[in-house]
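Student: A predicted structure for the sequence below; I have some questions about it.
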Amino acid sequence: MSLETPLTVLYKEINSSKITTDVYLPKTTSSSPLKYPAVIDIHGGAFMLGHSKMVSMPQINDCLERGWIVLVPNHRLCPGVNLLEGPMQDIRDLLAWVYDGHLDAILAEQGPHRVDVENVAAFGTSSGGQLALGLGFNTPKQPKAIFSLYGAVHFTHPFWKEKLPHVAAKLPPNLEESFLNKIYDEVPVPTDSSVSLEGQSESGASKGPNFSQPRDAFAFTQISSGNVISVIYPPGEPGGSDEGYKLVDPVQNVSAEFPPTYIVHGLADTMVTIDVSRELHKRLSEAGVPCGMTEVPGEEHTFAMMMKVGSKTWWLQREGFDFLEKYIGKGPL
């Protein structure tokens, strides 16, 4: 199995949505079962876009070289399902699926790899960062450590209602609401879309959104209008309000029991202000949670998809993986 051809398995099916995860396995010469730490790598896309192939392969390769099994899951996309009941529940169910031994049962048919369930971590980019952090609260068994790259958090911050003219400039004129609202008619709720937040293709190249597709047009319209949070988790939902978002916002769920957490965020990010990550780091520190934060000079949102291995940015973001390694160790190499 090459690094580019993961094992893809079904981890959940709900209301006809079949939800899969890609599983990347580190190299081994052993013929006997060996336990490896596992990390869950969650794609970004404003909770409305993207799929499991839209992640950084250099990051995955870095994890594999540390002897980690890497799971890259899909999840249901908003707004056909809300944030709490859709993406967050799917990723929490994936973690439970791993802990309950279902992945091991599949791996036993493939070769010697097994999961060290006492050493599981999670990381993600943008909305994926929020979903990784969402494993740190209201879950029966948390991951051992979490790494958020420019995660979408702190939903009561004024930024989440700000209009983004640079995103609006990408939109074609006169998009009709009836066209945009076709997204609500998608049955079953989809688990993948054609592009991620910045339009990366699976190879990482930017091909731009396809505004002839309601999902792309809808998502970018909501992002540009400052409506993302109200669309993915309407105020009428339990725990969803300007005052609260208690059930979905990691910032409001920090406690002394939160897993050790590392944060990386670009100083030039115009899609998710670095202030939300700073607030998360502040609250983690105040709660006594082992944590750290790296602010990356000159980097915009989604830089993990564009960065070159060996660049300054590469080494700076890698501090998050070094942090995870302190808690889950290396696998047998």
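Tutor: Received it, and whenever you're ready, just let me know what you need.
Student: going forward, measure contacts and count neighbours with C-alpha atoms only.
Tutor: Noted.
Student: what ranges do the helices span in the stretch 51-200 of the chain?
Tutor: Using DSSP state H, counting those that start in this stretch, the helices of the stretch 51-200 of the chain run over residues 57-65, 89-99, 102-107, 127-133, 165-168, 177-180.
Student: now for residue 269: which residues touch it?
Tutor: Each residue near residue 269 by Cα atoms under 8 Å, 6 or more residues apart in numbering is listed here: 299, 300, 301.
Student: export those residues to a markdown table and tack on secondary structure and neighbour count?
Tutor: Shown next, in a markdown table, are these (DSSP: H, G, I helix; E, B strand; the rest coil; neighbours: other Cα atoms under 10 Å):
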| residue | secondary structure | neighbour count |
| --- | --- | --- |
| 299 | coil | 17 |
| 300 | coil | 18 |
| 301 | coil | 23 |
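Student: here comes the other one, which I'd like you to weigh against the first:
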Amino acid sequence: MANRPHIKHTHVYTTHQATDLYIDVYLPQLTESETPKPIILWLHGGYLITGTRNAIPTWLLNYALAQQWPLVSPDYRVLPESTGLDTIEDVLSAYKWVVQSLNQLHPECRAEPSRIIVAGASAGGWCALVSALHFSTSVETIPPPCALFLLYPMTDPGSEKWAQSVSLPGATVDPDTARDLLEDIPRRIARGDISVGEEFPKAEEELRTRKRLPLLYAILEKGVFLDYLTGVARFGQSVVSGGLERLVDERAKRLFPLDFGEFGSSFPPTVVVHGTADGEISCGESEKLVKRLAEGGVGVQYLPVPGADHVFDLELQECRVAEGGSDEPSAVLSRALQALRRHTDAY
């Protein structure tokens, strides 16, 4: 089964220099009820370097369409041409667009801006987490998220792992290509280039046409991911040699949610799903987040998927309830969706 029948609308939600950033709105073909609908704001993964707004799990989109919930997926600026602070700015702009413009442009969707689920996978989980922390620590005139849904999220970029060389399973880039890609980054930044990522390959032959995957591998293997996240040269080296605390000013603290985030009663209830055999982003990052949330009195539900790797859900079309507390991925994700529904109903 592919995606359920739907209507897709695309809008420009913000512009940087001459680059328009787009946001897609997915609606069911017919809305059969006048009841206001929760909204899913989906933030794609890709290590903040690649991926696009089209990278939406089929099972999640199908669930949203079946419930007649609008699902909204934006572009955002990515590394290394931009910094993580630019990414946060875009994610918050997309959130505000949903609150202020979605119903104006699409009154037929009957969206309820006070019930926004911010959801994301991998680096998109980081985007969701930092956006929710923004509402916990600032005075806003728009409603905060009613819930977070984090799928195998990157939550701890301040750890030494991300400050050093990281080799992703099965990911290789030859040394000459890596050197050329890394040497070109300062020129891109000096020109003011902006990127919103690149489509993930859907087949093996497409791997040869992708330019940002080798860039991703080179940045991680060189150990300079934190340099481009912060926009500070040799930042990762400094973290390894002296720790994070002395390096980070107030503005940059937003990049490191587990080190500097304030998780208290105003933080939205959170559902976290992570495979226990994730070879790219350890489930330990989620476990650390869950502990922090629980200590802060935040309602949190952690649903580990035994033996599952990163992007374990890639081929799933639907999530079905299974009897007997099954640990199959579809069943675990179904429980996560049920939990999110309870949060939206209680809001």
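Tutor: Here it is on my side, so go on. Bear in mind the structure is a predicted one, so any value in this text is a computation, not a measurement.
Student: could I get the TM-score for this pair?
Tutor: Once superposed, the chains reach a TM-score of 0.84 (TM-score structural alignment, normalised by the length of structure 1), with 315 aligned residues with a Cα RMSD of 2.9 Å.
Student: that older thread, out of the helices of the stretch 51-200 of structure 1, flag the one nearest residue 315 of structure 1.
Tutor: Across the helices of the stretch 51-200 of structure 1, residue 315 of structure 1 has its closest neighbour in helix 57-65 (11.2 Å, Cα to Cα).
Student: from the rest of the structure, what touches the closest one?
Tutor: Outside helix 57-65 of structure 1, the residues within contact range by Cα under 8 Å, 6+ apart are 3, 24, 25, 26, 27, 69, 70, 309, 321.
Student: go again with 10 Å.
Tutor: Here helix 57-65 of structure 1 makes contact (Cα atoms under 10 Å, 6 or more residues apart in numbering) with 3-4, 24-27, 37-39, 41, 66-72, 202-204, 304-305, 307-309, 314, 317-318, 321-322, 325, 330-331, 333.
Student: so among those residues, which ones count as buried?
Tutor: Burial by neighbour count, 16 or more other Cα atoms under 10 Å: within the contacts of helix 57-65 of structure 1 this picks out 24-27, 37-39, 41, 66-72, 202, 204, 304-305, 307, 314, 317-318, 321, 325, 330-331.
Student: so which of these are in helices?
Tutor: 314, 317, 318, 321, 325 (DSSP state H).
Student: before we move on, back to that, CSV for the helices of the stretch 51-200 of structure 1, including distance to residue 49 of structure 1 and mean neighbour count?
Tutor: Listed next are the helices of the stretch 51-200 of structure 1 as CSV, based on distance: least, Cα to Cα, whole Å; neighbours: other Cα atoms under 10 Å:
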stretch, distance to residue 49 of structure 1, mean neighbour count
helix 57-65, 19, 19
helix 89-99, 15, 20
helix 102-107, 26, 16
helix 127-133, 10, 29
helix 165-168, 15, 14
helix 177-180, 14, 13
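Student: residue in structure 2 paired with residue 314 of structure 1?
Tutor: Taking TM-score structural alignment, residue 314 of structure 1 has residue 330 as its aligned residue in structure 2.
Student: for that match, which non-adjacent residue is spatially closest?
Tutor: Once flanking residues are discounted, residue 330 of structure 2 sits nearest to residue 319: 4.8 Å by Cα to Cα, 6 or more residues apart in numbering.
Student: circling back: tell me who's in contact with the match of residue 314 of structure 1.
Tutor: So residue 330 of structure 2 contacts 59, 305, 312, 313, 316, 317, 318, 319, 320, 321, 322, 336 (Cα under 10 Å, 6+ apart).
Student: residue 93 of structure 2 against residue 14, yeah?
Tutor: Yes - assessed by Cα atoms under 10 Å, residue 93 of structure 2 is found in contact with residue 14 at 7.3 Å.
Student: overlap in contacts, these two.
Tutor: Shared contacts of residue 93 of structure 2 and residue 14 (Cα under 10 Å, 6+ apart): residue 76.
Student: how close does the residue nearest to the spatial centre of structure 2 sit to residue 151 of structure 2?
Tutor: When Cα atoms, centre = their mean is applied to structure 2, the residue found nearest the centroid is residue 124 (0.9 Å). For residue 124 of structure 2, the distance to residue 151 of structure 2 (Cα to Cα, to the nearest Å) stands at 8 Å.
Student: list residues touching both of those two?
Tutor: residue 45.
Student: so who does residue 22 of structure 2 touch?
Tutor: 10-15, 53, 73-76, 94, 196.
Student: same thing but at 7 Å, please
Tutor: Residue 22 of structure 2 makes contact with 10, 11, 12, 13, 74, 75 under the criterion Cα atoms under 7 Å, 6 or more residues apart in numbering.
Student: adding distance to residue 17 of structure 1, write the contacts of residue 269 of structure 1 out as CSV.
Tutor: Output for those, formatted as CSV (distance: Cα to Cα, whole Å):
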residue, distance to residue 17 of structure 1
299, 36
300, 33
301, 29
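Student: and of the residues you listed, the nearest to residue 138 of structure 1?
Tutor: residue 301 (28.1 Å).
Student: tell me the contacts of the aligned residue in structure 2 for the closest one?
Tutor: With TM-score structural alignment as the criterion, residue 301 of structure 1 lines up with residue 310 in structure 2. By Cα under 7 Å, 6+ apart, residue 310 of structure 2 lies in contact with 152, 275, 278, 279, 280.
Student: one more time with 10 Å, if that's ok
Tutor: Residue 310 of structure 2 makes contact with 121-122, 151-153, 274-283, according to Cα under 10 Å, 6+ apart.
Student: show the buried residues in these.
Tutor: By 16+ other Cα under 10 Å, the contacts of residue 310 of structure 2 give 121-122, 151-153, 274-278, 280-283 as buried.
Student: from those, which land in strands?
Tutor: When DSSP state E defines the strands, the subset of those inside them is 121, 151, 274, 275.
Student: burial count for residue 163 of structure 2?
Tutor: Residues within reach of residue 163 of structure 2, counting by other Cα atoms under 10 Å, total 24.
Student: pretty sure it contacts residue 233?
Tutor: No - if you go by Cα under 10 Å, residue 163 of structure 2 and residue 233 don't touch, sitting 12.0 Å apart.
Student: shared neighbours, these two?
Tutor: With Cα under 10 Å, 6+ apart, residue 163 of structure 2 and residue 233 have common neighbours 224, 226, 227.
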